[in-house]
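[1] Okay, predicted coordinates and the sequence, questions at the end:
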Amino acid sequence: MPIKIPKLLPARDILEKENIFLMDDERAITQDIRPLNIVILNLMPLKEKTETQLLRLLGNTPLQVNVTLLYTSSYEAKHVSQYHLEQFYSTFDHIKERRFDGMIITGAPIEHIPYEKVHYWPELTEIMEWSKTHVTSVFNICWGAQAALYYHFGIDKKPLKEKLSGVYTHTLTDPTVKLVQGFDEEFVAPHSRHTTILESDILANSELQLLSSSDEAGVFIVMSKDQKQIMVTGHLEYDAFTLQDEYLRDQAGGFNPKLPQHYYPNDDPEKKPVHRWRSHAHLIFSNWLNYYVYQQTPYEWE
């Protein structure tokens, strides 16, 4: 089944060329099924790129998905036009009376800032608190995952000596958990961050379950035992060239970044990166939508 997005959303042309099944309002109203309503709180600076990455994954399931895009009104985005926000996005005030089947909270390149000093932290905590009663399950990514662990479970991030950037091997702790059903026992996934979460902090918390970790990248997939909060500290949604774009951006900014690890063939930046995590990206999002959103959400919220 398709994903329903606005006709003029820039991501639409890209996804249609990839044969992702899309639908507009006119066709959606003819479908006699209960669609899933998913809200995406997009905290990334390059919002259009993140939209495309996430919609690609949400559109590859048997379920019809209606997507609402959300941005924080307490912070002025610098890398996206105001027209794009006004045309395609909502603010929390406009949607807080609604209920959603699922929510995605993206990462943000602000790991070096203490949570309480982030401009939109008060607004984000209000949204996270609201999600407890208005959303069936929340999928938190990278900094969003760290923020969720801090707000909901009191687990703070720890600074790394240098940026963690690359594609790392991960292992599963329990392949029978539905979120990772179909995963290989070893698989790769991208990371791009300056902070980490200690595995000992996750294991010491009785409300959390560690599902996957990496010897090099550390904690990767964590789920609350009530299944309402899923935290993924890496970026399975990334395209093949996203780490390269970040590397070149950091180079241009004078940060002297290290080459992303295990990313370029033979560590040669002249060679094209290979997209080695695509299948697991599709798996985790389809498993989340099926088992933790569709199977758990009431048909009628009221």
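    Perfect, I can see it now. Residues are numbered from 1 along each chain as shown.
[2] From here on, just use CA atoms for contacts and neighbour counts.
    Fine.
[3] Where is the longest strand in the protein?
    In the chain, with assignment by DSSP state E, the single longest strand is strand 158-172.
[4] now what about that one, what contacts it?
    112, 185-198, 211-217, 220, 243, 259-263 (Cα atoms under 8 Å, 6 or more residues apart in numbering).
[5] now the angle from the following helix or strand past it to strand 158-172?
    The helix or strand immediately downstream of strand 158-172 is strand 186-196, counting by DSSP states H and E. Strand 186-196 runs at 170 degrees relative to strand 158-172, counting by axes from the mean of the first three to the mean of the last three Cα atoms, to 10 degrees.
[6] how far does strand 186-196 sit from the chain's center?
    Distance of strand 186-196 from the chain centroid (Cα atoms, centre = their mean, to the nearest Å) equals 13 Å.
[7] for it, which positions count as buried?
    187-196 (16 or more other Cα atoms under 10 Å).
[8] Counting by contacts, list what the helix or strand following it packs against.
    Next in sequence after strand 186-196, counting helices and strands by DSSP H and E, comes helix 199-203. Helices and strands touching helix 199-203, by 3 or more Cα pairs under 8 Å, 6 or more residues apart in numbering; DSSP states H and E, are strand 208-214, strand 218-224.
[9] what's the spacing between the nearest residue to His170 once chain neighbours are set aside and Leu198?
    Nearest residue to His170 in three dimensions, chain neighbours excluded: Ser214, at 4.4 Å (Cα to Cα, 6 or more residues apart in numbering). Plainly put, Ser214 is 12 Å away from Leu198 if you go by Cα to Cα, to the nearest Å.
[10] Of the two, which one has the most company?
    Ser214 (18 against 14; other Cα atoms under 10 Å).
[11] List the contacts of the more buried one.
    Ser214 touches 168-171, 220, counting by Cα under 8 Å, 6+ apart.
[12] returning to that earlier point: now do the buried residues in the longest strand of the chain.
    Buried-residue list, strand 158-172, by 16+ other Cα under 10 Å: 164-168, 170-172.
[13] on that earlier part again, now render the buried residues of strand 186-196 as CSV, adding distance to Glu76.
    Output for those, formatted as CSV (distance: Cα to Cα, whole Å):
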residue, distance to Glu76
Phe187, 37
Val188, 35
Ala189, 31
Pro190, 28
His191, 26
Ser192, 23
Arg193, 23
His194, 23
Thr195, 24
Thr196, 27
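[14] What distance do you get for Ser214 to His152?
    Relative to His152, and taking Cα to Cα, Ser214 is found at 23 Å.
[15] go on, Glu97?
    Glu97 is 22 Å from His152, by Cα to Cα.
[16] do Glu270 as well
    In terms of Cα to Cα, Glu270 sits 43 Å off from His152.
[17] more crowded one of the two?
    When neighbours are counted by other Cα under 10 Å, Glu270 and His152 differ, and His152 comes out ahead with 14 against 9.
[18] ok but the more buried one is inside a helix, no?
    Yes: per DSSP: H, G, I helix; E, B strand; the rest coil, His152 lies within a helix segment.
[19] take the one below as the second:
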Amino acid sequence: MPIRIPDHLPAHKTLEREGIVVMDSTRAARQDIRPLQIGLLNLMPNKERTETQFTRLIGATPLQVDLTLVRVTDHKSKNTPEDYLKTFYRTWEEVRRQKFDGFIVTGAPIANLPFEEVRYWPEMIDILNWTQTHVHHTMFICWGAQAALHHFHGARRYRMEKKAFGVYRHKVVKPASPYLRGFSDDLAVPVSRYNDIERESLSPDLEVLIDSPEVGLCMLDDPKHRAVHMLNHLEYDNRSLADEYERDQKAALGTPPPVNLFPNDDPAQVPENRWRSHAFLLFQNWINVIYQTTPFELEQIGE
């Protein structure tokens, strides 16, 4: 089944070229089923690129999905025109009375700031608490996962000796998890972060699903809060890390090339995507878990 996204969203043409079936509002209205309601809280500066990455993965499900793009209310974007945001996004204040089957909270480029110093942290706390009453299941990504682990579990993060930057091998720890159905025993995962979570601070309510001896925790299950926490970036396209590297080069930050991304470790070569299949599997599994467990009546979510 198709994914329904806002009419005229730029991601529409990209997805159609890739064979993802996209539905307009008129056609969706004739479907005699209840579509899954999924929200995407996009905290990344490049809104268009991030929304395309996630809609690509969500749109591969055989179920009909209505996607709502959400932004924090108390934040002015420096990288996305306000007209674009007003056309395609709703603020959290505008959706806070809605119920969602699934909700995704992305990463954010604020790794060096303590949580409490993030300008929109008070609203972020409200959003995290709101997921417990208005969302059936939440996927937290990167900084979003760190924030949720800090808020819900008091997990402590620490700054690593050097930035984990590249494509690293990871081990599946819990192959029986419904979120990892069909996963290989080990997999390549894009990583771009300065921080990791202290294992000693993890709550017993959490279960590690994917791990790496080289770069640390990757994915955790949080059944108590009906959530999964993905600290890395299976949603990335093949240029995400390469573009970040080029940006750092222009800023003279001295960032080394991302490991295991370019053929022969040559930044002049086209990056290889070796994680795409697992990205699609993860989101199809996540949506399937939501479909199997969410109430048929949307308003019953959270009750």
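    Nice, I can see it. Since this is a predicted model, take the numbers as computed values, not measurements.
[20] rewinding a little: so what corresponds to the residue nearest to His170 of structure 1 in structure 2?
    Under the alignment by TM-score structural alignment, Ser214 of structure 1 pairs with Ser212 in structure 2.
[21] about what we covered before: out of the buried residues of strand 186-196 of structure 1, which is nearest to Ile202 of structure 1?
    Closest to Ile202 of structure 1 out of those is Thr196 (11.7 Å), distances taken as Cα to Cα.
[22] Please tell me I have it right and that closest one contacts Lys157.
    Yes: judged on Cα atoms under 8 Å, Thr196 of structure 1 makes contact with Lys157 at a distance of 5.5 Å.
[23] so which helix or strand takes in the closest residue to Asn60 of structure 1 other than its chain neighbours?
    Spatially, and ignoring its direct neighbours in sequence, Asn60 of structure 1 is nearest to Ile20 (6.8 Å; Cα to Cα, 6+ apart). Assessed by DSSP H and E, Ile20 of structure 1 sits outside every helix and strand.
[24] Tell me, how many residues neighbour Ile20 of structure 1?
    19.
[25] Can you give me the distance of it to Ile104 of structure 1?
    In terms of Cα to Cα, Ile20 of structure 1 sits 20 Å off from Ile104 of structure 1.
[26] Leu8 of structure 1 now?
    For Leu8 of structure 1, the distance to Ile104 of structure 1 equals 22 Å [Cα to Cα].
[27] Tell me which of those two has more neighbours.
    When Leu8 of structure 1 and Ile104 are compared for neighbours, Ile104 comes out ahead with 20 against 11, by other Cα under 10 Å.
[28] In contact with the more buried one, which residues?
    Contact criterion Cα under 8 Å, 6+ apart gives 38-41, 138-141 as the residues in contact with Ile104 of structure 1.
[29] Most neighbours among those residues, please name it.
    With neighbours taken as other Cα under 10 Å, the top of the contacts of Ile104 of structure 1 is Val138, carrying 28 neighbours.
[30] now the angle from the longest helix seen in structure 2 to strand 186-197?
    Longest helix in structure 2 by number of residues, with DSSP state H as the criterion: helix 276-293. Inter-element angle recorded for helix 276-293 of structure 2 and strand 186-197: 80 degrees (by the same axes, to 10 degrees).
[31] Residues contacting helix 276-293 of structure 2, please?
    36, 57-58, 60-61, 101-102, 136-137, 178-183, 187, 234-235, 237.
[32] now do stretch 181-194 of structure 1
    Against stretch 181-194 of structure 1 from outside (Cα under 8 Å, 6+ apart): 109, 111-112, 142, 159-172, 175, 217, 233-236, 238, 243, 276-277, 280, 283, 287.
[33] so how far is that stretch off the chain centroid?
    13 Å.
[34] Show me where the stretch 1-150 of structure 2 has its helices.
    Using DSSP state H, counting those that start in this stretch, the helices of the stretch 1-150 of structure 2 run over 11-17, 25-29, 47-58, 82-88, 92-95, 121-134, 143-153.
[35] Mean deviation, the shortest one versus structure 1?
    Relative to structure 1, and after both are superposed, helix 92-95 of structure 2 has an average distance of 1.1 Å to its aligned residues, where the measure is mean Cα distance after the TM-score superposition for structure 1.
[36] Can you check which part of structure 1 that helix sits on?
    The aligned range for helix 92-95 of structure 2 is 92-95, by TM-score structural alignment.
[37] Tell me the counterpart of Thr72 of structure 1 in structure 2.
    Counting by TM-score structural alignment, Thr72 of structure 1 corresponds to Val72 in structure 2.
[38] residues in contact with that match?
    Val72 of structure 2 sits next to 41, 43, 91-92, 120, 123-124 when contact means Cα under 8 Å, 6+ apart.
[39] Can you get me the start-to-end distance on stretch 10-21 of structure 2?
    15 Å.
[40] Tell me which residues of it come out buried.
    Residues 11-12, 15, 20-21 are the ones in stretch 10-21 of structure 2 that count as buried (16+ other Cα under 10 Å).
[41] and what of stretch 43-63 of structure 2?
    Neighbour counts over stretch 43-63 of structure 2 (16+ other Cα under 10 Å) mark 43-44, 47-48, 50-61, 63 as buried.
[42] sorry, back to before: would JSON lines of the helices and strands packed on helix 199-203 of structure 1 with distance to Glu26 of structure 1 be doable?
    Shown next, in JSON lines, are these (distance: least, Cα to Cα, whole Å):
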{"stretch": "strand 208-214", "distance to Glu26 of structure 1": "41"}
{"stretch": "strand 218-224", "distance to Glu26 of structure 1": "37"}
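[43] Would you mind telling me which of these is nearest Glu76 of structure 1?
    strand 218-224 (30.2 Å).
[44] Contacts for the closest one, please.
    So strand 218-224 of structure 1 is in contact with 170, 196-199, 202, 207-214, 229-234, going by Cα under 8 Å, 6+ apart.
[45] Now do the helix or strand that that strand is followed by: which elements does it pack against?
    Once the chain leaves strand 218-224 of structure 1, the next helix or strand it forms, by DSSP H and E, is strand 229-232. Contact partners of strand 229-232 of structure 1 among helices and strands, from 3+ Cα pairs under 8 Å, 6+ apart: strand 135-141, helix 143-153, strand 218-224.
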